[in-house]
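Visitor: Have a look at this fold, sequence not included:
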């Protein structure tokens, strides 16, 4: 979806698999009787293992649940991986006949790719052979099965280290070292490319698999919407299987006719998403709860001896129903007539745009293409487009849909070029709404291609065209896209204004999913602007809506960024709870990138709560599974998190080895957040090894880089690094000035994690120097976090112990122990404090 923080979302789409007019004799034919029974070996590819005899597919040891046909598609391609397999051959192998509907095979391949963490865009496991079929391309290794596995007692698996006791040794700087990466700054999660609604005003470029909801679903508050919103449901079709496309095609056709007459009709994507997320029988109730429409329109179509009869049932909020019917030679003609009769009942708000048949491509063809796009069948949509006569293929409406298909397949440069040419051929005076739709789609493509300034200019023209038009859905999407383009250029205030206008327009359009995308964008931008509390609330609202509709990619992003927000707000327990809920999405995501992001957030939440062994296991698995070339940022963030744990365990050399590559090699602007974090950790790792001179040189480079960045968090941490360098060199007056600067900047931003980073370091330095009176107010700055944050609690233990305050020390120690888990409390802080003399007074009594 169109989200600032959609960086780790994958764009799905299936490439063309057949070409019209292709001679079947040229397609591949099976060279022997088609059977899967002869396959008996176990094979490994990526992090999957498949036992073809037992019909089991495992992902990292976890058994995946696949339908028989999906498993057979995977198995057959694997067994014939030395060559491309034609569509007819695959259909004959799996379904036992070669005349299976193309859409059936397309859907099966879509699900097979999802199960393997693949997509039509990535194609790292199954490649589409255009005009022919498919080919297995992932490296495959046979698994040697031991005759008799050793008993568990003899297994050589490593045992996680036991939690360290309170009295165990710990590095002196454990508090600071475990704190510094807790933020995983929002910019790393939110600065990116984006646009999910990148195509026409009517369709998304891709959609997500929609898993069954968990047992206890969170019910989202319905968004404010126009009071007279209509929702058209999928049609009930009483006809042969060849007319199954009418189910979604007629839905979108009727919705478009009603929209043309000025009625507010919720986008069909909302309906399709709700359908995938739950029980089809409950769809009307789900839609009523989610969208609060005034009317539901339920189409039904029946084929007769003389043509078609189409009925449109109109249900109001009280479920009272009226129905209009019409007949015609074909289903779309009947649906057109029924729509006109329905408008006679509910009224037109503006004259309907009734085009002559000769002026537009075949309405049936458009409806079939729209049905394929709504069903994620990009292969089918492409075949329909290519099968149209040349004069129809030249029509702007079909060219726009072809650009949709290209974008859905991940060919954004091709889609942008097509849209640019089309835009030049459709002047505003000819069809202003169509032109605005083309411009808006092109703007989204430019954002995806990293050309945000161009995108902003193109989207400006789209909205100028719409100024006098009642097109709230298209206007809302255009504002959202321009907001993303502005956010990527650092124009935060202008972006927020766009998101606010998008919210109003999408409410008027009855677009609940569009509103959820706005929440996601606003949350990301709030995080970048150092307003984590606002960001968290936006992410929570977005999660509730995406969960309702089963949109898994955006659901992952919403939950992953909640973990970040809780980290920044020093709420580790709440972050762990969110990450625990997110585990239900594992195995149901359309790309490995999303699964890796979810696992990274889980590991960070575990580490924040002192579950170091669990976090290390998760991070080790991630490090092995991430492709550093394709997922460079995720690889860097995983390395940073591993470095934090190495520092906390006193293994500074290992920590430096993990962070140095990121700090030195990931120099592109999109990696700035990961690089800043790595730089800061590398400096601390050098200090922990007493390599003070090297740390000083790196600190100067870091500070010179951070100063012009405009990122307050970078500047705060660079100044903090300078303070720690000065303290290491015993230049305490200079160190205190730097600490004071950093703390002042952190307080101005009022971000708890930044304040704690500086306060813990400065207070620790002052306590080590015996300047307890000066340390006390610095510790006081983060006292409010000590109930739930281990670093803040441990700092209080340190101060009260140094002051000789026995009762306060004991209470603080109990609190720190309750939060510690595997984090060690230095042994000197566990011993009762002695009385301390400050000036002429004796303070505290050790006991």
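Guide: The structure has been received and is ready for your questions. Keep in mind that this is a model prediction, so the values were computed, not measured.
Visitor: use CA for all of it now, contacts and neighbours both
Guide: OK.
Visitor: and the residue positioned nearest the centre of the chain, how far is that from residue 660?
Guide: Residue closest to the average C-alpha location in the chain (Cα atoms, centre = their mean): residue 557, at 3.5 Å. Using Cα to Cα, to the nearest Å, one obtains 28 Å as the distance from residue 557 to residue 660.
Visitor: now do residue 646
Guide: As judged by Cα to Cα, residue 646 and residue 660 stand 14 Å apart.
Visitor: In contact with residue 103: list those residues for me.
Guide: 377, 380 (Cα atoms under 8 Å, 6 or more residues apart in numbering).
Visitor: Name the SS class of it, please.
Guide: Per DSSP: H, G, I helix; E, B strand; the rest coil, the secondary structure class of residue 103 is helix.
Visitor: so how many other residues sit close to the closest residue to residue 532 other than its chain neighbours?
Guide: In space, and not counting its chain neighbours, residue 532 is closest to residue 565: 5.5 Å by Cα to Cα, 6 or more residues apart in numbering. Number of residues near residue 565 (other Cα atoms under 10 Å) recorded here: 31.
Visitor: A further structure is provided below for comparison with the first:
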């Protein structure tokens, strides 16, 4: 586990597949067969159910509410019927899926969508849950009283019931429990066989096939992507028209995207062309970075009667087609000329009228978007807040204003505005706008680290949207929810969401967002213990961030590359990454990012033995951090200072620094830093002879680590606390207990931890074994560290110490040369360097 590593801030319950077991298979088949039998028998029955003002007739598959027929999807009808039939008990999520869909690969978003439709059809909702009650982490239960009525064939059930039956009695009278017709079981058996085949096919895939997704995306994107260039405004001058260049570019892009085309997002185009002309090389860079096959070059001019808009377009940078349109205003001209391109492409899906329906609002929003695209969020905010009174309180303006504040980094204000918008907009009136408000609110909460609030917001948004829509909104919702899953160590759910985010961003033409997916997939690989596999993903993401000039993203990707190299015990490579970044991040108007990189720079210097430079950097860092706003960054810097003090045998200073970090209030220290620093504290206390204090700290450490491991689903915390316990048992001469603990945590480190963590465990155990004279076991453990003895100072020391203990003079002397070469300013311990 890295000292610090996290999902991207830049961002559903995914498909949840159970592990295939015989018991699960039997259960699933039973539920599916029950569902098929239920539907067949319902059609054959002469019974209808009444609850409240609703009557549901299974035979005719008709639901009436207040005497009127309610139209609803078949699976929503089956959901209601199945829950009513089993109203005497709770119905598990998997059982309901099997009964209604008859297949296993149905995710929580699909189920929630159907349950929501079922509730809406019967006048229920997710807040009151008067009929369909959600049981968290299990499933659902029917909660309303039901009246059962016998109905003659073809007869509409009367409003008043003939009799009321208790749930248990009514269930006993249901006809499908008395089915004797052999023909019923033929389709049931065939369906069960098909279900088995499908379930086996899905069930054996325990991990997501990311490479398969990549291949599919390449096929989807090929020949379809379009990039719209900034509008050439020619001789049109004056500040009042400055917005046309980017505002109309975004308007044209949006119109093309609404017609179902894959269009590179405007922010991507602006980022790539920010400092470049419209030269052929710039166009080549744009196509290379985004994968766009077609380029559209808009231009705008004034005429005696209004405005003339032209679009030149073609493949591979060759503008072989041109269309133009005239209108009284610039936005209408841009829309009209875009419609002509769509006519040539014969793309009419989702198209609306040929001109904006609300011209003042369209122009205002595009003016604000033009400012936001170049990072002038203050101007965008001024435009929106000074809107005419008839627009100022519209939901669309509030959404645009909240998004500007979110993009500008004012997460608190954005959160408040999105929350206000979410309260005003119902799913019934405008589901798409509500979904965007929910996604914005969830994104702001994510940035504020209110992770528990993010998942339900994104899940509801995905229910309202179409999950396979070519929309950055869909991609953002999946990415954010996947990041929360990853934070909670729900690996399968995170992988599913990231894959879906990748598809949505690919279809939406957002290459920069795809780089963020790559980054998060790298973090996921780390969570799976595949540290080496994460590095190419971080590097690929960093290249794209650099290409787009996305400096905040690039800092985070670079930071994770440094951590990964240190985890792989490649300190020289970590310092190389620092060198490639140079001084680029020093001018960032984001202190927390500057401080993050400086902290990583200090760690890379330490890994290479450049202690003096690292100390200077850390002193500058600690002195420049505001403890009120960057408490986590301050604790990380002090943790490294504590380790440096311990390495230099400054035990008093090490203990004081480490305990100050460990005892920091919640929110001031990340869990990984607290874990590693607690180890430093107990080691320093024992070196000072304060064994009773060390024992108490070790006990508190283990208790905290156990509860933290349960919260995050990550045993690293508990295992490192176990290492501290082993070291404490050794100090108390409880050697048998120490061996048992060491062996247990060593087995975990070999199985699941990155090399640096394994070296931490193996080094401590090796010291103990050599002190005990157990050369045979020490030799076996030292061999585990052999691959890194040429690049890592600690591993080189352990190898040299083992050769010394074995009395292998020549081998020891050769190993000692390597130790000194890697030491830098670090002292070589006497136990390693003392003459034989």
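Guide: Great, that's in hand. Remember, predicted model here, so these are calculated numbers, not experimental data.
Visitor: Please, which helix or strand holds the residue nearest to residue 532 of the first structure?
Guide: helix 552-568 (DSSP states H and E).
Visitor: so after that helix, what's the next helix or strand?
Guide: Using DSSP H and E, the helix or strand that follows helix 552-568 of the first structure in sequence is helix 572-582.
Visitor: Quick one: average offset of that following helix versus the second structure, please.
Guide: Compared with the second structure after fitting, helix 572-582 of the first structure has a mean deviation of 1.2 Å; criterion: mean Cα distance after the TM-score superposition for the first structure.
Visitor: likewise stretch 714-722 of the first structure?
Guide: Stretch 714-722 of the first structure sits 1.5 Å off on average (mean Cα distance after the TM-score superposition for the first structure).
Visitor: which residues does the residue nearest to the centre of the first structure contact?
Guide: 5-6.
Visitor: how about it, what's its partner in the second structure?
Guide: In the second structure, the residue paired with residue 557 of the first structure is residue 556, using TM-score structural alignment.
Visitor: can you check residue 399 of the first structure too?
Guide: In the second structure, the residue paired with residue 399 of the first structure is residue 398, using TM-score structural alignment.
Visitor: wait, doesn't its match sit right on residue 421?
Guide: Yes - counting by Cα atoms under 8 Å, residue 398 of the second structure sits close enough to residue 421 to count as a contact (7.0 Å).
Visitor: out of these two, which sits in the busier spot?
Guide: Each of residue 398 of the second structure and residue 421 has its neighbours counted (other Cα under 10 Å); residue 421 has more, 23 against 20.
Visitor: need the next SSE after the helix or strand encompassing the more buried one, C-terminal direction.
Guide: Using DSSP H and E, residue 421 of the second structure sits in helix 411-424. Remark: after helix 411-424 of the second structure, the chain's next helix or strand is helix 431-447, criterion DSSP H and E.
Visitor: which secondary structure elements does the following helix or strand past that next one contact?
Guide: Of the helices and strands lying after helix 431-447 of the second structure in sequence (DSSP H and E), the nearest is helix 451-464. With contacts taken as 3 or more Cα pairs under 8 Å, 6 or more residues apart in numbering; DSSP states H and E, helix 451-464 of the second structure sits against helix 108-121, helix 431-447, helix 472-487.
Visitor: Which strands and helices lie in contact with the last one?
Guide: Contacts of helix 472-487 of the second structure with other secondary structure elements, assessed using 3+ Cα pairs under 8 Å, 6+ apart, are made with helix 431-447, helix 451-464, helix 491-508, helix 511-527.
Visitor: One more: the second one?
Guide: Helix 431-447 of the second structure sits against helix 395-407, helix 411-424, helix 451-464, helix 472-487, with contacts defined as 3+ Cα pairs under 8 Å, 6+ apart.
Visitor: Try it again at 6 Å.
Guide: Helices and strands touching helix 431-447 of the second structure, as assessed by 3 or more Cα pairs under 6 Å, 6 or more residues apart in numbering; DSSP states H and E, comprise helix 411-424, helix 451-464.
Visitor: need the next SSE after the host helix or strand of residue 697 of the first structure, C-terminal direction.
Guide: Assigning secondary structure by DSSP H and E places residue 697 of the first structure in helix 692-706. Next along the chain after helix 692-706 of the first structure, taking DSSP H and E as the criterion, comes helix 712-728.
Visitor: Provide the aligned range in the second structure for that following helix.
Guide: Under TM-score structural alignment, helix 712-728 of the first structure corresponds to residues 715-731 of the second structure.
Visitor: one step back: helix 712-728 and the helix holding residue 697 of the first structure, what's the angle between them?
Guide: Relative orientation of helix 692-706 of the first structure and helix 712-728, computed by axes from the mean of the first three to the mean of the last three Cα atoms, to 10 degrees: 160 degrees.
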